[in-house]
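> My questions are about this predicted structure, shown below with the sequence.
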Amino acid sequence: MKRFLIAGIAGTLLLTSCVSKKEYAALEARQQETQDLLNSATVKLNACLEEKASATTRVMSLEERLAELKKDKNSLIESSKDLTVLTQQGATNLEKSLESLKEKDLKINRLQDALTKKDSVTLALVTSLKKEVGLNDEDIEINVEKGVVFISLSDKMLFKSGSYNITPRATEILGKVSKVINSKPNFEALVEGHTDNVPYNSGGILLDNWDLSAKRSTAIVRELVKLGANPSQLIAAGRSEFVPLVDNSTAENRSINRRTKIYVLPKIDQFYTMIEEEMKNLETEEKE
């Protein structure tokens, strides 16, 4: 009877972990999709910038030529009214070319504005987190990774060894993180647990490092909710030992790899829509 009970609990935990992994995989896929779109936009932007540089050189040349033509025009007016008409037509054509180049600059600026808006939101979020959470602790890192803001909290600050019970010190930090999340209703927080590669063999309801990393991330999520965070903005995920920052050859390195990362990111659908609209507008204008 006792064996059946343990097996049932383990199965339930595995199913829960499986659902979390699927949710995370779906989000990661959407994030990769957005990253691919950003990469495509960046390539296109770089091409446009090169074209702009070439066009700017041409504009300078055209402006010099236009000045020469205007000087010649004044001279030709004295000798022939017919030539004056032709020169005026040439000046008009050059002015139209300049206007076309200005329109192209406008298109480039619109795409730059979309990317700048995203960067501004990211910078504001980093500033808010650093102000709220602080940077005077070696166990806390606030940074940007692939355009996404994250907070990395060391294992020793959050949990006791082999445990998923949160320490009082962690509660204080998480309370500050919860405030930032609440101030950004259009953002989501992905809590990601990481372990070292030492096999988990302490018994109890946990089977391995997958269980431990997932259990720690859900413990953080529950604590954030208890501290006032909106649960609909939170996602829990466990990465076990498989995304180390450094090799696990020393105790110090293993301590670095045992961590929890909290990604604070704009809701994928909203950001994807913003970039997609800018790309569609640009393509439409190029066809006209």
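All right, it came through fine. Numbers count the residues shown, from 1 in each chain.
> C-alpha from now on. contacts and neighbour counts both.
Will do.
> residues in contact with stretch 121-137?
Glu141, Ile142, Asn143, Val144, Gly147, Val148, Val149, Ile173, Lys176, Val177, Val180 (CA atoms under 8 Å, 6 or more residues apart in numbering).
> Secondary structure element holding the closest residue to the last one other than its chain neighbours?
The shortest distance from Val180 to any residue that is not its chain neighbour, by CA to CA, 6 or more residues apart in numbering, is 6.6 Å, and that residue is Leu129. Leu129 is part of helix 81-133, with elements assigned from DSSP states H and E.
> Thr188 falls within a helix, correct?
Small correction: residue 188 is Glu, not Thr. No: counting by DSSP: H, G, I helix; E, B strand; the rest coil, Glu188 falls outside a helix, being strand.
> For it, list the residues it contacts.
Going by CA under 8 Å, 6+ apart, Glu188 touches Ile181, Gln233, Leu234, Ile235, Tyr263, Val264, Leu265, Pro266, Lys267.
> Top of the residues you listed by number of neighbours, please.
Neighbour counts for the contacts of Glu188 (other CA atoms under 10 Å) peak at Val264, which has 26 neighbours.
> Can you tell me how far it is from Lys117?
17 Å (CA to CA, to the nearest Å).
> Lys280 now?
17 Å.
> which residues in the chain form helices?
For the chain, the helices defined by DSSP state H occupy 2-79, 81-133, 155-158, 168-182, 209-226, 251-257, 268-287.
> In CSV: those, plus distance to Thr195.
Shown next, in CSV, are the helices of the chain (distance: least, CA to CA, whole Å):
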stretch, distance to Thr195
helix 2-79, 15
helix 81-133, 23
helix 155-158, 8
helix 168-182, 17
helix 209-226, 6
helix 251-257, 6
helix 268-287, 27
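> Alongside the first one, take a look at this:
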Amino acid sequence: MKLYKSIPLMFLSILLISSCVSNKKYTELQSTFDKLRERNQELSNKYQDSQRELSGANSRSKSLEEQIASEKANRVALQEALNKCLSSSNQGNVNISKLVDEINSSNQYIKQLINTKSKSDSLNMVLTNNLTRSLSREELGDVDVQVLKGVVYISLADNMLYKSGSYEVSDKANETLNKIAKIIKDYDTYDVLIEGNTDNVPITQVNIRNNWDLSALRASSVVQALQSKYGVDPKRLTAGGRGEFNPIADNSTTAGKTKNRRTQIIITPKLDQFMDLIGKAPKTTDAPKQ
């Protein structure tokens, strides 16, 4: 009963205290609350992005692990065939020698796959950490760095990167691009794709036919800035535009359109390195019949 009696007194106290708070102070508190709620939403979105990144990394790791497991199974089969050869007096030394060579080749390839996976994961992690540490808190608001399936994605907001209504790189983007260029030059065995993206609002500027043109022109501007201003080898650079057809958010909202208007710098190991690795896979022959 005492508790029920005290409740009205508590409400009265709250009202008295509230009355002492000016409208200006209330507005400031409301604004702070809104900012905290917005920051909470941003952190929630980043958490979801991290979960997707982790899922992609797990998928990539699983694929390599399955390949490694397959090679190990092949090695076991070869070892069993060798054991049969050793136990049979009818088998010649030539067949035994071939099996030994295949086992050694398979073991070497397994080690190569494991080393490649570890090296790729380590390099991407170091690259991402180095880039993230080099960016200021303000820059991190306009730059998103992710690693998905062994590829590093650096997503730059258009309002930071370009002049308003233009495909020319703005002056305020120079410092950020300079930091990214240093990372790109440090990892000189990686290729770099600059990919422009837009929202679904049709472009109305003269000499720009559509969003395909706009996205490609913006990507080309970044490529030329990396080459001419920051000394990135142009042989490593590729410019491409995807227009409005690669959205990452809902174009029906203003916030979604803002996220979709972006330019991605995509850093990947050279394709010929992967093809060379595939080409080195050991060839196996049928085990000799008993």
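In hand now; what should we look at? Note that the structure is a prediction, hence the values are computed from the model and not measured.
> With both chains overlaid, what TM-score comes out?
Once superposed, the chains reach a TM-score of 0.60 (TM-score structural alignment, normalised by the length of the first structure), with 200 aligned residues with a CA RMSD of 3.3 Å.
> Roughly how far does the residue located most distally from the centre of the first structure sit from Ala229 of the first structure?
What lies farthest from the middle of the first structure is Ser79; by CA atoms, centre = their mean that is 65.8 Å. As judged by CA to CA, Ser79 of the first structure and Ala229 of the first structure stand 82 Å apart.
> for the contacts of Glu188 of the first structure, which one is nearest Leu15 of the first structure?
Ile235 (16.2 Å; CA to CA).
> Aligned counterpart of that closest one in the second structure, please.
Matched by TM-score structural alignment, Ile235 of the first structure corresponds to Thr238 in the second structure.
> residues touching the closest residue to its match other than its chain neighbours, list them.
Nearest residue to Thr238 of the second structure in three dimensions, chain neighbours excluded: Leu193, at 4.8 Å (CA to CA, 6+ apart). By CA under 8 Å, 6+ apart, the contact set of Leu193 of the second structure is Leu237, Thr238, Ala239, Gly240, Gln264, Ile265, Ile266, Ile267.
> same thing with Ala255 of the second structure?
Ala255 of the second structure neighbours (CA under 8 Å, 6+ apart): none.
> likewise Ile103 of the second structure?
Going by CA under 8 Å, 6+ apart, Ile103 of the second structure touches Arg75, Leu78, Gln79.
> So which of those are in helices?
Using DSSP H, the members of the contacts of Ile103 of the second structure that fall in helices are Arg75, Leu78, Gln79.
> Just put the residues you listed in JSON lines and tack on neighbour count and distance to Arg218 of the second structure.
As requested, those are exported to JSON lines (neighbours: other CA atoms under 10 Å; distance: CA to CA, whole Å):
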{"residue": "Arg75", "neighbour count": "20", "distance to Arg218 of the second structure": "51"}
{"residue": "Leu78", "neighbour count": "22", "distance to Arg218 of the second structure": "55"}
{"residue": "Gln79", "neighbour count": "16", "distance to Arg218 of the second structure": "57"}
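> mind putting the residues you listed in CSV, distance to Ser6 of the second structure included?
Shown next, in CSV, are those (distance: CA to CA, whole Å):
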residue, distance to Ser6 of the second structure
Arg75, 79
Leu78, 83
Gln79, 83
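> Closest one of those residues to Thr198 of the second structure?
So of these, ranked by how close each gets to Thr198 of the second structure (CA to CA), first place is Arg75, at 50.5 Å.
> if I look at the closest residue in space to that closest one that isn't next to it in sequence, how far off is Gln67 of the second structure?
Leaving aside its chain neighbours, Arg75 of the second structure sits nearest to Ile103 (5.7 Å; criterion: CA to CA, 6+ apart). For Ile103 of the second structure, the distance to Gln67 of the second structure equals 16 Å [CA to CA].
> Same question for Ile154 of the second structure.
29 Å.
> So which of these two has more stuff around it?
Between Ile154 of the second structure and Gln67, counted using other CA under 10 Å, Ile154 has the larger neighbour count: 19 against 15.
> Select, out of the helices of the first structure, the one closest to Leu245 of the first structure.
helix 251-257 (5.7 Å).
> quick one: the closest one aligns where in the second structure?
Against the second structure, helix 251-257 of the first structure falls on residues 254-260 (TM-score structural alignment).
> Off-centre distance for the matching stretch?
19 Å (CA atoms, centre = their mean, to the nearest Å).
> average distance between that stretch and the first structure?
Superposing on the first structure and averaging over aligned pairs (mean CA distance after the TM-score superposition for the first structure), stretch 254-260 of the second structure comes out at 0.5 Å.
> and the helix holding Leu129 of the first structure with helix 2-79, angle?
For helix 81-133 of the first structure against helix 2-79, the angle by axes from the mean of the first three to the mean of the last three CA atoms, to 10 degrees is 150 degrees.
> To which residue of the second structure is Gln112 of the first structure aligned?
Checking TM-score structural alignment: Gln112 of the first structure goes with Ile114.
> Nearest spatial neighbour of that match, chain-adjacent residues omitted?
Excluding the flanking residues, the one nearest Ile114 of the second structure by CA to CA, 6+ apart is Ile68, at 7.6 Å.
> Does that neighbour touch Asn107 like I think?
No: assessed by CA atoms under 8 Å, Ile68 of the second structure is found out of contact with Asn107, at 9.9 Å.
> Give me the more crowded residue out of those two.
The residue with more neighbours, out of Ile68 of the second structure and Asn107, is Ile68; 20 against 17, by other CA under 10 Å.
> Now check the first structure for the residue matching the more buried one.
Checking TM-score structural alignment: Ile68 of the second structure goes with Leu45.
> Quick check: its match vs Asn39 of the first structure, distance?
10 Å.
> who touches the closest residue to Gly238 of the first structure other than its chain neighbours in this structure?
Spatial nearest neighbour of Gly238 of the first structure, chain neighbours left out: Ala214 (3.9 Å); criterion: CA to CA, 6+ apart. Listed by CA under 8 Å, 6+ apart, the contact set of Ala214 of the first structure reads Ser17, Glu192, Gly193, Ala236, Ala237, Gly238, Arg239, Ser240.
> So what does Pro269 of the second structure match up with in the first structure?
Per TM-score structural alignment, Pro269 of the second structure is aligned with Pro266.
> pretty sure its match is in contact with Pro185, am I right?
No: counting by CA under 8 Å, Pro266 of the first structure stays clear of Pro185, with 9.3 Å between them.
> Let me know whether Gln146 of the second structure touches Gln51 as I believe.
No: judged on CA under 8 Å, Gln146 of the second structure makes no contact with Gln51 at a distance of 11.0 Å.
> Brilliant, that's me finished.
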